[in-house]
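*Asks:* the sequence and its predicted three-dimensional model are supplied below.
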Amino acid sequence: MVRYGELSTKGKNRKDFIGRLCGNVERVLADLESIKIYPKHDRMHIVLNGASFEEVDKRLKKVFGIQTYSPVIRTEKTLAAIKETSLEIMQATYKVGMTFKVATKRADHRFEYDTNQLNLMVGDYLFDNLPEPKVEMKHPDLVLRIEVRQDAVYISNQLLHGPGGMPVGTAGKAVMMLSGGIDSPVASYLALKRGVDIEMVHFFSPPYTSDKALAKAKELTGILANYSGKITFIAVPFAEIQETIKEKLPEGYLMTVQRRFMLRLADMIRQKRGGLAIFNGESVGQVASQTLESMAAINNVTTTPVLRPVATMDKTEIIRLAEEIGTFELSIKPFEDCCTIFAPPRPKTKPRIDKAIEYENRLDVDGLLQRAMDGIEISTIRPNEKFIDDQTADQDLL
């Protein structure tokens, strides 16, 4: 039994949100052919039909839009059946010395017993049939939950937590500027959690960046795809732009102008693919290109919303979340991306917009952008897809 999170606040859009959540659940459980899914107004029922609950549990933990869920047994709406099923569930999990309580919800108010009566009758039955039972109302070890609904009674004593958030796809589509570092995968996770269907835009600069740097970005996308089913990955060649900027512009503005080109390209891809916004992994004050002055100078090239989910998080918070979602160990592998390869030693921390525009006027901006767009490579990344040979990668680190 799956319980919805923020969907309860969505009013007239609730049906669409539940439909999207159901589709996302169907995708993550697609290979478990025996399973049947029944989405309803206030609950989703997943009938296992012999499928492994442990496998379903592992996957549901990564479906945004799920607040809580429980393995339940569906039983008849008779007092005898409720008592017998309750005892069966408790005997499977109860250990001597544990405390418990019974908590009933009654959606079917025509049922002959009210919640207090059921709590007392089932509690007494368990007390008579469990070894050394102890009742605790405030902080019990086990809570036996009985839900009396129109079609049947559902009983469980486990309450498991989903990731919350909104179903991916309910907040529209956007592009994510994904590097190979720690921050942008975390920003991607937070965007997905708010229901945004993201497509990854990754800039690579061969021969300055290796094939492993590109593979690393794709593999990070594969980890994040656990939360959305699959993600489109768009690789953008960036070497010519970086070479040209380094050759013709002052060192202090190399990073600013590079980032302005990146944002222009991300915006062109967004427009071409029907996105509504651009996300990135910038955190205020973390590096020279992420001061407010730098962000203002870079953002000047577009009116499209640029959203930064980790903008106010410090590095410790970002690392903790990266460890939780499983991207940290891969992010710290030293396969350098194009941002680090061409990073100037003394970038401007307070670049001026007029100066950035003046320097760009020395370049064939339109030609550089078009050639980069002509060279993009688009692929689909699926959950946990591998692109790095771990043995070869380990040898490279020695």
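*Replies:* Done, it's in.

*Asks:* hey, let's count contacts and neighbours off CA atoms from now on
*Replies:* Fine.

*Asks:* check contacts around Arg264.
*Replies:* By Cα atoms under 8 Å, 6 or more residues apart in numbering, Arg264 lies in contact with Val301, Thr302.

*Asks:* can you give me the offset of stretch 92-100 from its chain's centre?
*Replies:* Stretch 92-100 sits 35 Å away from the centroid of its parent chain (Cα atoms, centre = their mean, to the nearest Å).

*Asks:* then this one, side by side with the first:
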Amino acid sequence: MHPPGADTVLIRHGDLNTKSNTVKRYMEGLLVENLEALLAERSIPGEVERRWNRPLVHTDPEAVEAATAAAADTFGVVSASPALTVSTEKARILEALEETAREHYDGGTFAVDARRSDKSLPYDSEDLAREAGTAIWETVEDEFEPEVDLDDPDLTFGVEVREDIAFVYLEQVDGPGGLPLGSQEPVVALVSGGIDSPVAAYEMMKRGSPVVPAYVDLGDYGGIDHEARAMETVRLLSEYAPTFDMQVYRIPGGETVDLLVDEMEQGRMLSLRRFFYRAAESLAERVDANGIVTGEAAGQKSSQTIRNLGVTSRATRLPIHRPLLSRDKQYIVAQAREIGTYTDSTMNAGCNRVTPDQVETNARLKPLLEAEPDDLLERAEEAATQAELVEP
């Protein structure tokens, strides 16, 4: 919902404001570049204006909602509002609010949220909010009895007055927040056909890290459906990052999985994870990435107890980032739905068939090393050298 004639998207960011001016300027530049790429990828007309604290998208009234949605998908953006731009003259602002009220206010409670950044203007935020409330009231009072609710209104009229321009808006569409993509170093993202790993990759992207997706081919324990699910989630993630190449590295792992199933019972899943981590480390060296991201959450599976995570993590010298570590499954599922990567969780994933009847929840490193194949980590390094790029 937006004021009639809205042709601008007002963009707000959060964590960027905690940075030094030099870093903030750099990150705002990245945010603008990423937003321009999203607009172009979606064929949305719009010109991004880089303003200190408030980047703007100038677009056509017919495209303002689509441009707002693109802004709200841009990492680093806290919220975006489709807005009508007017002069800073109070009379013109009030006139725009009256027009907006006639178009959209048809009952219920309302409030005015007015902010003024230019202290030289002949009115302050309280004056503007008070007069705006009166103007809106008088505009609709012949149609129905308006009601003010400053705590939880049904409709909020927003006004933001900058040095040379004012914005009138009705909604703030939530963005992902975080930092602009590309402001941090890349990481290798271990992706599977499940729900958790793409959400974890998205969370790292939200903190500014481009991801290099890696899928371990489990051979007979994976299959076409398992791989297709992984590729589809990466394709969906790539829609948030049109300026970055998100081809998937497919790492062959079928022979090693067969070996683990044949030779190991207790601790098999832990050794398989160790294989994943070492392969990801080797791939990271190849693509100049600086860490590994997984969808693991503490205690969610037997292999993800805190002790087991500690044991498996020793397979790599790189940091393993686990953004979902403390998240409940319900949160992860909801996030997957929100970003569009949720798939049918009841579909069999091949790795489930690798799980032994007797699982290990309290592993020790020495017994695990004695039980697993001596060349497991060498196999992982070799598999990484054989990784092939696959278009998602």
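*Replies:* Thanks, I have the structure now. None of these values were measured; they are calculated from a predicted model.

*Asks:* Pro198 of the second structure corresponds to which position in the first structure?
*Replies:* Taking TM-score structural alignment for the superposition, Pro198 of the second structure sits opposite Pro185 in the first structure.

*Asks:* tell me the secondary structure at that match.
*Replies:* helix (DSSP: H, G, I helix; E, B strand; the rest coil).

*Asks:* count residues in the vicinity of it, would you?
*Replies:* 31 (other Cα atoms under 10 Å).

*Asks:* can you give me the strands in the stretch 51-200 of the first structure?
*Replies:* Along the stretch 51-200 of the first structure, the stretches classed as strands by DSSP state E, counting those that start in this stretch are 66-69, 73-75, 99-106, 134-135, 142-148, 153-156, 160-161, 173-177, 197-204.

*Asks:* now render those strands as JSON lines, adding mean neighbour count.
*Replies:* Shown next, in JSON lines, are the strands of the stretch 51-200 of the first structure (neighbours: other Cα atoms under 10 Å):
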{"stretch": "strand 66-69", "mean neighbour count": "21"}
{"stretch": "strand 73-75", "mean neighbour count": "17"}
{"stretch": "strand 99-106", "mean neighbour count": "20"}
{"stretch": "strand 134-135", "mean neighbour count": "16"}
{"stretch": "strand 142-148", "mean neighbour count": "22"}
{"stretch": "strand 153-156", "mean neighbour count": "22"}
{"stretch": "strand 160-161", "mean neighbour count": "15"}
{"stretch": "strand 173-177", "mean neighbour count": "25"}
{"stretch": "strand 197-204", "mean neighbour count": "26"}
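
*Asks:* quick one: Pro356 of the second structure and Glu265 touch, right?
*Replies:* Yes: at 5.9 Å, Pro356 of the second structure counts as touching Glu265 under the criterion of Cα atoms under 8 Å.

*Asks:* higher neighbour count, these two?
*Replies:* Per other Cα under 10 Å, whichever of Pro356 of the second structure and Glu265 has more neighbours is Glu265, with 18 against 15.

*Asks:* please, which helix or strand holds that one?
*Replies:* Using DSSP states H and E, Glu265 of the second structure sits within no helix or strand.

*Asks:* any idea what it aligns with in the first structure?
*Replies:* Per TM-score structural alignment, Glu265 of the second structure is aligned with Glu251.

*Asks:* helix, strand, or coil at the closest residue to its match other than its chain neighbours?
*Replies:* Spatial nearest neighbour of Glu251 of the first structure, chain neighbours left out: Pro344 (6.3 Å); criterion: Cα to Cα, 6 or more residues apart in numbering. Three-state assignment for Pro344 of the first structure (three-state DSSP): coil.

*Asks:* need the counterpart of Pro344 of the first structure in the second structure.
*Replies:* Pro344 of the first structure maps onto Pro356 in the second structure, by TM-score structural alignment.

*Asks:* let me see the contact set for that match.
*Replies:* Per Cα under 8 Å, 6+ apart, neighbours of Pro356 of the second structure: Glu265, Gln266, Arg268, Met269.

*Asks:* and if you look at Met176 of the first structure?
*Replies:* Ser188, Ile198, Glu199, Met200, Val201, Ile278, Phe279, Asn280.

*Asks:* try it again at 6 Å.
*Replies:* Glu199, Met200, Val201, Ile278, Phe279, Asn280 (Cα atoms under 6 Å, 6 or more residues apart in numbering).

*Asks:* now the residues you listed in JSON lines, with distance to His139 of the first structure?
*Replies:* Below are the contacts of Met176 of the first structure laid out as JSON lines (distance: Cα to Cα, whole Å):
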{"residue": "Glu199", "distance to His139 of the first structure": "44"}
{"residue": "Met200", "distance to His139 of the first structure": "45"}
{"residue": "Val201", "distance to His139 of the first structure": "48"}
{"residue": "Ile278", "distance to His139 of the first structure": "45"}
{"residue": "Phe279", "distance to His139 of the first structure": "42"}
{"residue": "Asn280", "distance to His139 of the first structure": "43"}
